[in-house]
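Chemist: here is a sequence with its predicted model. Questions after.
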Amino acid sequence: METLESLSDALDTTGNIQAIVRTMKALSSVSIRQYEQAERAMESYARTVELGLMAVLRQRRFAGLPLPDSNRAAARSALIVVGSDRGLCGGYNDKITRFARSRIADGPVELGVIGARVAARFGADGKPLAFALNLPGSAEGLSRLVQTIIVEIDRWTQAQGVGQLLLLHNRREGRATANPTTQHLLPLPDSYLRKLSDADWPGRSLPVYRMDPDRLMSWLVQQRLFVVIHRALAEALASEHASRLVAMQAAERNIEERRDDLQQLYRQRRQETITRELLDVVTGFEAVSTADRLP
């Protein structure tokens, strides 16, 4: 039977856990906003890179050259999967792992993972990883992580002949806090290149460049990779914290219900203790009174 002391300790512990959960909710709310801002901050640079690609592609079209071939003949494929380093975010990592496994089932691929939780799941499957990276603790670390990923991509394409590269991550869509999605990193889709080539230039004249067109095109493709990966990581991290916020809200409701149950049980035990002590006092008083009346 639970005593008043044990119930009081349980209430204190529940209150401490509730305070931790509320702190985690606040941190997740702040983190969601900073990663949303990081994703929006790339919009202007993404437009600049797109205009650069548009200018180069239009010049190629005017010169009668075909659309660039982004190593389409390469047979090898690769996946980069983004998970999380920390838990307490519901089914966030399970969703993206299942999604990635369905892609891997289509054929042999090189696999890179960002996030210790997903890396552990693939490790349990016995799946070898080309690389496993950790996520930054704030939006300021996104650029360094993206640069590291691009170095790994260069190694894949140059040393291992990878030509098909996909990035898998979670993003928020509507009420879904973690919806798996795919970003096609390489090669650039023909439809995308054709759209840029045929688009109307926003100014009166095309910009002039002196760099070798192929080198410039390669540099612009790399900058596009930077933009797409940076925005995808920001979306994934915002999704992670949104999932954690939902999980903490559910935990807070459960804690409040548990706290109410403990308080009710505490009051019941306290009343039973008070009643028992009063009965002991009354019984003792009656016993003393009876003894005084005896001759």
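Modeler: Noted; the coordinates are in hand.
Chemist: contacts and neighbour counts: CA atoms only from here.
Modeler: Noted.
Chemist: OK, contacts around residue 265?
Modeler: By Cα atoms under 8 Å, 6 or more residues apart in numbering, residue 265 lies in contact with residue 7.
Chemist: quick one: which helix or strand includes it?
Modeler: Following DSSP states H and E, one finds residue 265 within helix 213-293.
Chemist: and that helix, how far from the chain's centre?
Modeler: Using Cα atoms, centre = their mean, to the nearest Å, we find the averaged C-alpha position of helix 213-293 to lie 22 Å away from the chain's own average C-alpha position.
Chemist: how about stretch 202-222?
Modeler: 34 Å.
Chemist: for comparison:
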Amino acid sequence: MSSIELLQRQIHTAQELQAVVKMMKVLAALNIHQYEQAVASLAEYNRTIEMGLHVVLKATHTHDAHTQQSLSTCNVTRCGVIIFGSEQGMCGQFNEQISHYAIAELEKLKLSPEHLAIFAVGSRLISHLETAGYGIEQTFAMPGSLAGITSMVQEILMHIATWRDREQIGQITLFYNHLHSNTLWEPYKLQLLPLDGEWLQHIESQEWRSRTLPTFTMPSDVLVASLLRQYFFILLYRAFGESLAGENASRLASMQVAEKNIEERLTEFTGQFQQKRQTAITDELLEIISAFELSH
């Protein structure tokens, strides 16, 4: 194969890669938008849950002085950690970044392995955590689309219930990448349990904006448990949504770097091709001229 034919093949391959990278950029941008929209849509739902908690806390405050304390504290014998990574590659340092952050935070706790349970969401986290010496109790697959988040959240909630009831895990922390813009994200830590006492007090102190006073007929502890399940659902759903948005932002950034490299290679190949093509044309013309001069 001549050097010109080889360059033509390289140019064709680079152009095909360029088309693939551009498509991946478009898909990543679309995914970021839909996950951001999904997270934003939780705001009104979250407000409704907080209004329900406000009603219960207001109603039970004078009858049970320990209501908030029982909600916001617990006997912590073991700690549970849920770390969100990715199931797919080509997303830069996304998994390394959240793994290193979570490991650094866990080291501050100075817990022995028997007092720590870790769930990893996304198989690409496993190697980073195991290399650091942390065992993983269970791995969940990160959903590949918005439609898969709800079922995954429900599954994890069932495991959290088992953690609390059977394994005496009273403190649960989420680690995930929080999206700032289309190409910027940072690791984020959220304490799921125990509940923040200041947050509960803030909810109770809010003014009721309607003239109609709310009430409820079911037992307050049953209602609180139901509202908190919905609250935990919101927090986990948000963690999934923001992590997936961050993953796609990382992928978008990686594809932008790849696109730039491909463009530089295409420019290089095209320049070499034009130079060699011009040289070949010049050689052919010289041969024709030489043959003409010899014949005369």
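Modeler: Happy to help now that I have it. What you see is a predicted model, and the numbers here were worked out from it, not measured in a lab.
Chemist: any idea what the TM-score is?
Modeler: The TM-score (TM-score structural alignment, normalised by the length of structure 1) is 0.92; 289 aligned residues with a Cα RMSD of 1.8 Å.
Chemist: in the stretch 1-150 of structure 1, which spans are strands?
Modeler: Counting by DSSP state E, counting those that start in this stretch, the segments of the stretch 1-150 of structure 1 that form strands are 76-82, 110-114, 131-133.
Chemist: JSON lines for those strands, including mean neighbour count and distance to residue 241 of structure 1?
Modeler: Supplementary listing: the strands of the stretch 1-150 of structure 1 in JSON lines, determined by neighbours: other Cα atoms under 10 Å; distance: least, Cα to Cα, whole Å:
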{"stretch": "strand 76-82", "mean neighbour count": "23", "distance to residue 241 of structure 1": "14"}
{"stretch": "strand 110-114", "mean neighbour count": "22", "distance to residue 241 of structure 1": "16"}
{"stretch": "strand 131-133", "mean neighbour count": "16", "distance to residue 241 of structure 1": "19"}
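Chemist: report the buried residues of stretch 193-205 of structure 2.
Modeler: Of the residues in stretch 193-205 of structure 2, those buried by neighbour count under the rule 16 or more other Cα atoms under 10 Å are 193, 194, 195, 200, 203, 204.
Chemist: hang on, I meant stretch 83-100 of structure 2
Modeler: 83-87, 91-92, 94-99.
Chemist: what stretch of structure 1 does that stretch fall on?
Modeler: Counterpart in structure 1 of stretch 83-100 of structure 2, with TM-score structural alignment as the criterion, is residues 81-98.
Chemist: contact partners of that stretch?
Modeler: Residues outside stretch 81-98 of structure 1 that contact it (Cα under 8 Å, 6+ apart) are 100, 111-118, 121, 134-135, 167-170, 178-180, 233, 236-237, 240-241, 243-248.
Chemist: again, only this time at 7 Å
Modeler: Contacting residues not belonging to stretch 81-98 of structure 1 are listed as 112-118, 134-135, 167-170, 178, 180, 240, 243-244, 247 [Cα atoms under 7 Å, 6 or more residues apart in numbering].
Chemist: got it, and stretch 105-122 of structure 2?
Modeler: 78-87, 136-142.
Chemist: switch the cut-off to 8 Å
Modeler: Taking contacts as Cα under 8 Å, 6+ apart, the residues outside stretch 105-122 of structure 2 that touch it are 77-87, 126, 134-142.
Chemist: coming back round to it: can I get the buried residues of stretch 83-100 of structure 2 in CSV including distance to residue 220 of structure 2?
Modeler: Formatted as CSV, the entries for the buried residues of stretch 83-100 of structure 2 read as follows, by distance: Cα to Cα, whole Å:
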residue, distance to residue 220 of structure 2
83, 33
84, 34
85, 37
86, 39
87, 41
91, 46
92, 48
94, 43
95, 42
96, 44
97, 42
98, 39
99, 40
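Chemist: out of those residues, which sit inside helices?
Modeler: 94, 95, 96, 97, 98, 99 (DSSP state H).
Chemist: and the closest residue to residue 245 of structure 1 other than its chain neighbours, how far from residue 19 of structure 1?
Modeler: Leaving aside its sequence neighbours, residue 245 of structure 1 sits nearest to residue 25 (Cα to Cα, 6 or more residues apart in numbering; 5.4 Å). For residue 25 of structure 1, the distance to residue 19 of structure 1 (Cα to Cα, to the nearest Å) stands at 10 Å.
Chemist: okay, those two: which has more neighbours?
Modeler: When residue 25 of structure 1 and residue 19 are compared for neighbours, residue 25 comes out ahead with 21 against 13, by other Cα atoms under 10 Å.
Chemist: that one and residue 249 touch, don't they?
Modeler: Yes: the pair residue 25 of structure 1 and residue 249 passes the contact test of Cα atoms under 8 Å, sitting 7.4 Å apart.
Chemist: before we move on, the earlier item: let's have the strands of the stretch 1-150 of structure 1 in TSV, adding distance to residue 254 of structure 1.
Modeler: Below are these laid out as TSV (distance: least, Cα to Cα, whole Å):
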stretch	distance to residue 254 of structure 1
strand 76-82	30
strand 110-114	32
strand 131-133	34
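Chemist: nearest to residue 205 of structure 1, out of those?
Modeler: Closest of the strands of the stretch 1-150 of structure 1 to residue 205 of structure 1 is strand 76-82, at 39.2 Å (criterion: Cα to Cα).
Chemist: post-alignment, the closest one versus structure 2, mean distance?
Modeler: Once the two are superposed, strand 76-82 of structure 1 sits an average of 0.9 Å from its aligned residues in structure 2 (mean Cα distance after the TM-score superposition for structure 1).
Chemist: could you give the angle of that strand to helix 213-293?
Modeler: Angular relation of strand 76-82 of structure 1 and helix 213-293 on a 0 to 180 degree scale: 40 degrees, by axes from the mean of the first three to the mean of the last three Cα atoms, to 10 degrees.
Chemist: what angle do strand 76-82 of structure 1 and strand 110-114 make?
Modeler: For strand 76-82 of structure 1 against strand 110-114, the angle between stretch directions is 10 degrees (the same axes, to 10 degrees).
Chemist: what about strand 76-82 of structure 1, distance to the chain center?
Modeler: In terms of Cα atoms, centre = their mean, the gap separating the centre of strand 76-82 of structure 1 from the centre of its chain is 17 Å.
Chemist: go on, stretch 123-132 of structure 1?
Modeler: Chain-centre distance of stretch 123-132 of structure 1: 19 Å, with Cα atoms, centre = their mean.
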